[in-house]
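J.: Quick one, fold the following:
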Amino acid sequence: MTAGRRSRSVTDRPETPWTRPVRLAPADLLRLGLVGVLTRRMRAVLSAVGISIGIATMIVVTGIPASSRQALDDQLTALGTDRLQVVADRDAAQDGTPVSFPEESTAMVERIGAVDAVTAVANTHTSVKRSDRVGPLDESGLTVLAARPDLLDVVNATVGSGQYLTKVTERLPTVVLGSKSATRLGFSEVRPGEPAPLVLLGEQWFSVTGILHSVPLAPDIDRAVLVGWDAARRHLGFDGRPTQLFIQADEEHIADVRAVLPATVNPVSPSIVLVSRPSDVLAAKRSAEATFSGLFVGLAGLALLVGGIGVANTMVISVLERRREIGLRRALGANRGQIRGQFLTESVVLSGLGGLTGVVVGVLATTGYAALSDWPAVIPLEAVSGGFAGAVLIGVVAGVYPAVRASRLSPTVALATT
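T.: Predicted structure coming up:
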C-alpha cells in the first residue's frame, strides 16, 4: 500500500492550502498561449491564412453590396422615389392621331393634396435641323418638346452650359438641348458672350441658350429639344395639350396618388393614362444584388470551415511535437486545467490573429473597390464584429480536443517520448 502511494504522481496528490497550484493570471495565460505561435511562426501564419481568407471574404461580400446599396439609395434619392411620370398610351388612338391630355390636366393634378409639384412637356411634332440646306431625309430625328420653366426642379435636371428657359425666354424663339440631342446636332457647349448657335424648328430659326446634363429620371429629355410653352404656341402651332406629366408627391402617399392619377389627368378616358415610377427599375436591381450576396456569404462560411480545420490540425500536431514540454510542466506542478488553458489559449490566439488580419484585409479591399466604383464605402459593423467573434469561436472549437488531449498526458509518459 505504501508502494502504491509512492507511485502516485506529485500532481495527483490531494490539494491542500500549501500544495494547491497557483492560478495563472490572464496575462500569464496569454504569454503561454503565444509561445507556440511565436516559436513556429511560419506554421502559425499558414494556419491563420485560412481564417483570414474566410473573414476577409465575409466582410468583402457584405461590404461591397452594402456600398453598392448605399450608392443605389443615394441614386434613388437623387432620382426621386417620390416621383411619378404620366404618359399617354400611344396604342389608344384608333385613327393614328397623337394622343394627348386635356390642357387643364396639370392644374387638376396640382389639386391632389399629396402632390408637391407637377410640370408637363408636350410633343410638338416638329422637325429639327441644324441647317436649312439639308433635305427632309436628313432630319435629326430628335423630338421637339414644349416645356415649362419648372421642369428642371421636378425631374432633378441640371444645366451643363448656358442657361435654362426662364419666364422671359420661354416666350422667345429659344431652345435648350438635351445631352444627346446636343451631341447629335454637333454642339458641345454654349459659351457666354459668343453668338448663340441656331437650329431650325420647322420653318423657324431658334437660338440655343443652354445644354443639359444627362437626366436619369427622364431619359427622353436627353434626346429632346426643349422650347418654351408660349413660344411653341406662337411659332410652332402648338395646341397647349401636354403629352407627358412629371409629378413629385409625398412618398408616404405615393401609392394613393398613383391610383387617382388616371381619372384626374383624363376624366373622360382614364384608360389611356399610363403611370410609371422611374425608381422601380433600380429597386429591382437592388433585389438581384441581395440574391448574389447570399451566395457569396455561403462561400465565406465554407472558407471559415476550412480555416477552422486547418487550425485544429495545427493544434493537434503541436500537442504531438511538444509532449516533452507538457511532461516537464506537469512534473513542475502544472495541473491539467493549466495545460488545457495553455493550448486552448494558443488556438484562440491563432484564430484571433487570423480573424484580425482578415478584418483588416476585408476592410481595405471593400474600401478600395468602393473608391474605384465611386461608391461610398460602407463596412457593416455586424460583419466586422461577427467575423472576428466567429474566428475566436472557431479557435475555441478547434482547440478543445487538442487541449484536452494535452492535459491527459501523464508526465512520465510525456517525458519518455523521443
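J.: contacts, neighbours, all on C-alpha from now
T.: Noted.
J.: Go ahead and list the helix or strand containing S52.
T.: Secondary structure here is read from DSSP states H and E; on that basis S52 sits in helix 41-79.
J.: One more sequence to fold, the one below, so I can look at both together:
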Amino acid sequence: MARTPVRARLRAARLGPRDVLHVGSAGLRSRPVRVVLSALGIAIGIATMIAVVGVSASSQAQLMRELDRLGTNMLVATPGEPMFSGEDVKLPKDAVGMVGRIDGVEEAAATGDIKEAVRRSEKISEDETGGIAVKAATEELLKVLRGEVAAGRWLNQASGRYPSVVLGHVAAQRLGITSPGQQVYIGDRYFTVVGILGPLPLSPEIERSALAGWQGAQKLLGFDGHPTSVYERSSDSSVHAVRKLIASTVDPRNPQNVQVTDPSSALQAKAATKGAFSGLLLGLGGIALLVGGVGVANTMIISVLERRYEIGLRRSLGATRGQIRIQFVTESLMLSGLGGLAGVAMGAAATGIYAYSGGLPWVVPPWAVGGGFGATLVIGTIAGLYPAVRAARLSPTLALHAA
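T.: Prediction:
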C-alpha cells in the first residue's frame, strides 16, 4: 500500500546579517540627498556634545599639566587682619629663617612691599602706577616659585645691592620694556632692568611687580626689611603638617596675625569648575540630538509611505512581518549611525582646532566618543520602531492595490 507523501511545512527564508544590511541600505542608496539632510541633525547633536566634552577635557588637561609643573606643595604666609583698626601687622624680619627651620620645609623665600611707584621716566606722574607694585625680593624667590627668566637674568648678590630690578612679564608689558638693559624710574633714581620673568600662574602678584634686591631695596628705597609674603616649598607628604605650624612658628605670641594660603588651590578650583557650563552645552547638544532623532523618524515614516509597493511586493513573495520590521529598523540604525560617525568626526575636529589655536593638548575622552555614538544607535532604534511596525502591518494586497 502506497504511503501518502507528507507535505513539508513552508517556512520563510531567514535573512542573514549580510542580507539584512543589503535590504536595510537599499532605501539609503536610492535617496542620498534625503539621507544627508536627515543625518545632519544627528551629526550636529553629536558634534556639539563631543566638542563640549573635548574642549573642557583639553582645558583641564592643560591646567593639570601646569599644576604638575608648578607643584601643589607651596604655601604663602602673609600678615593677617589686625584685631583693632589702625594696628599695623608685620611679619618678623627673620620670618624666612623661622619658616625654613620647620620640619618638612625644603625652600623658603620672601618679598616685601615698597611704598614707591615704578614709572617709565620721571616725567610721568607718580599717580599713574599702571597697577604695578614695587617689591624687595630674596635671591631664592625664583627657585621657590619655580619660575623662569624669559629674558636677561635673575637677581644675585651683586646686582641685588645696586639699582637694578627684575620685572614680571605683565609689569614689563605695561611699562613697555621689551628687553633687559632698559631703565625704569623708582623713587628718585633710575633702575636698570636686568631681567624679565615668564608667566607665574601661582603668583600673579609677582607678574605685576618690579622686584629689587633685598639689600638694595633697604639701602636705596627705604625698605624696612619686614617681609610681606613668605613663600615656602615642602615635601608633598608634609604640606598639611607644615601649614598648621607656620603661623605659630612665625609669630608664637599672636599666630592669628599670620595668614597662610595655598596658591595652587586657585588652579585646582579652576580645573574643577572648568566644566561648570558643560552641562548646559551638553543639554543643548542633547536637544539637537533629539531633534535629529525626530527628523530620522519623520524620514522613515515618509519612506514607508513612498515604498508601499516595495513592501507589498516583498510580503507577497514571502517576507514576514518580522523581516520587514528588521529592514526598516536597520535602515534607521544605519541612517543614525552615519550621522553619529560624522558628528564624532566633526566634534573631534572642532576640539582639535580649539586646542591648536590655544596651544592646548588635544583631548577627546573615549567615553565621550563611545557614549555619543551609542546615543545615536539608541535614537536610531527608537526613531525606527514606529515606522518599522507600521510597515510590517501593511497588507500585501492593499499595498499593491494602492500602488
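J.: before we move on, the earlier item: mean distance, the helix holding S52 of structure 1 to its aligned residues in structure 2?
T.: Mean deviation of helix 41-79 of structure 1 relative to structure 2 after superposition (mean C-alpha distance after the TM-score superposition for structure 1): 2.0 Å.
J.: Report the buried residues of that helix.
T.: 43-44, 46-73, 76, 79 (16 or more other C-alpha atoms under 10 Å).
J.: Next: stretch 309-316 of structure 1.
T.: 309-312, 314-316.
J.: Quick check: what element follows the longest helix seen in structure 1 along the chain?
T.: Longest helix of structure 1, by residue count under DSSP state H: helix 279-321. Using DSSP H and E, the next helix or strand after helix 279-321 of structure 1 towards the C-terminus is helix 323-331.
J.: which residues in structure 2 does that next one align to?
T.: Mapped onto structure 2 using TM-score structural alignment, helix 323-331 of structure 1 spans residues 308-316.
J.: who touches the matching stretch?
T.: Residues from elsewhere that reach stretch 308-316 of structure 2, judged by C-alpha atoms under 8 Å, 6 or more residues apart in numbering: 321, 324, 391, 394-400, 402-403.
J.: which of these count as buried?
T.: 321, 324, 391, 394, 396, 399-400.
J.: Structure 1: strands as residue ranges?
T.: Per DSSP state E, structure 1 carries strands over the ranges 83-88, 115-123, 128-129, 143-147, 159-162, 174-177, 198-201, 204-212, 224-228, 244-249, 273-276.
J.: Mind putting the ones you listed into a markdown table with distance to E325 of structure 1 and mean neighbour count?
T.: A markdown table is the format used below for those (distance: least, C-alpha to C-alpha, whole Å; neighbours: other C-alpha atoms under 10 Å):
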| stretch | distance to E325 of structure 1 | mean neighbour count |
| --- | --- | --- |
| strand 83-88 | 73 | 22 |
| strand 115-123 | 78 | 21 |
| strand 128-129 | 91 | 24 |
| strand 143-147 | 86 | 26 |
| strand 159-162 | 76 | 17 |
| strand 174-177 | 83 | 27 |
| strand 198-201 | 92 | 19 |
| strand 204-212 | 77 | 21 |
| strand 224-228 | 83 | 27 |
| strand 244-249 | 75 | 22 |
| strand 273-276 | 75 | 18 |
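J.: Serialize these to JSON lines and add fields for distance to V363 of structure 1.
T.: Compiled in JSON lines, the strands of structure 1 are given as follows (distance: least, C-alpha to C-alpha, whole Å):
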{"stretch": "strand 83-88", "distance to V363 of structure 1": "36"}
{"stretch": "strand 115-123", "distance to V363 of structure 1": "42"}
{"stretch": "strand 128-129", "distance to V363 of structure 1": "53"}
{"stretch": "strand 143-147", "distance to V363 of structure 1": "48"}
{"stretch": "strand 159-162", "distance to V363 of structure 1": "37"}
{"stretch": "strand 174-177", "distance to V363 of structure 1": "44"}
{"stretch": "strand 198-201", "distance to V363 of structure 1": "53"}
{"stretch": "strand 204-212", "distance to V363 of structure 1": "38"}
{"stretch": "strand 224-228", "distance to V363 of structure 1": "44"}
{"stretch": "strand 244-249", "distance to V363 of structure 1": "39"}
{"stretch": "strand 273-276", "distance to V363 of structure 1": "39"}
